[in-house]
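Novice: A predicted structure for the sequence below; I have some questions about it.
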Amino acid sequence: MEAFGKLAIVALVLASLASSNAQTICNMSGEGLMACKPAVSPPNPAPPSAACCSALSHADMHCLCSYRNSKLLPSMGIDPNLALQLPKKCKFPNAAHC
């Protein structure tokens, strides 16, 4: 039952991101989050797109850092270590360190 509950949560998060650009997490829209997904998905992550870096530039980095140890991210195909590299890859001058 616990695995079903986790799967339901992941499905709900993905559905809400896909269905609404008004949904935000840490000041990033669902569209912005999805723009960054190829750059944080193993095994061969793509370089972050301009849309990803633009969305990330408006993000609350301390809020995003709070997700770094989340078990939800790997279940969504997101590598937290790759996600932590995005500010540097986007060439943000004062990238927050978690």
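Specialist: It's in.
Novice: CA atoms for contacts and neighbours, from now on please.
Specialist: Noted.
Novice: Run through the helices of this structure in chain order.
Specialist: 2-19, 30-36, 50-57, 61-65, 72-75, 80-89 (DSSP state H).
Novice: Which residues outside the fifth one are in contact with it?
Specialist: Looking back up the chat, that one is helix 72-75. 10, 67, 79, 80 (Cα atoms under 8 Å, 6 or more residues apart in numbering).
Novice: okay, now the one to match up with it:
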Amino acid sequence: MGRTGGKVLVVHCLMRAVLFTSLLCGGSPITFCNIDTNQLNDCLPAVRGMSPPPPTQNCCDVIHQAYLPCLCSYLPVLPMFGIDPVSAVALPNKCGLETPRECHVP
């Protein structure tokens, strides 16, 4: 990858991290991947820790309305926020949806 491609990738990852930080820190809600970002808080217990509990119905409602390929594009930054990417990828299936093929743990 050339210098320009590397810089674009770094900027892209930083933008994702900044956006995700605002999501998890309770900033003003924005529409993100077809959902209100504050709704993602309903899913945090199901994706944190060694043995997270199953997702709640509220979490599954969020997952059902989300554009999952968009959410999956954020998998690489999840560990920075204490979120287990494997648990995150498992959420759609646990909520009765098929996990998109774009969703794979890096």
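Specialist: Yes, it's here. All figures in this text were calculated on a predicted structure; none of them were measured in a lab.
Novice: before we move on, the earlier item: can you select the buried ones from the contacts of helix 72-75 of the first structure in ChimeraX?
Specialist: Selecting only the buried entries of the contacts of helix 72-75 of the first structure in ChimeraX, with 16 or more other Cα atoms under 10 Å as the criterion:
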select :10,79,80
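Novice: Distance to residue 57 of the first structure for the contacts of helix 72-75 of the first structure - can I get that in CSV?
Specialist: CSV is the format used below for the contacts of helix 72-75 of the first structure (distance: Cα to Cα, whole Å):
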residue, distance to residue 57 of the first structure
10, 25
67, 17
79, 20
80, 18
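Novice: re earlier: nearest to residue 43 of the first structure, out of the helices of the first structure?
Specialist: Among these, helix 80-89 comes nearest to residue 43 of the first structure, with 10.3 Å by Cα to Cα.
Novice: That closest one aligns to what range in the second structure?
Specialist: Mapping helix 80-89 of the first structure onto the second structure (TM-score structural alignment) gives residues 85-94.
Novice: Nice, that's everything, thank you.
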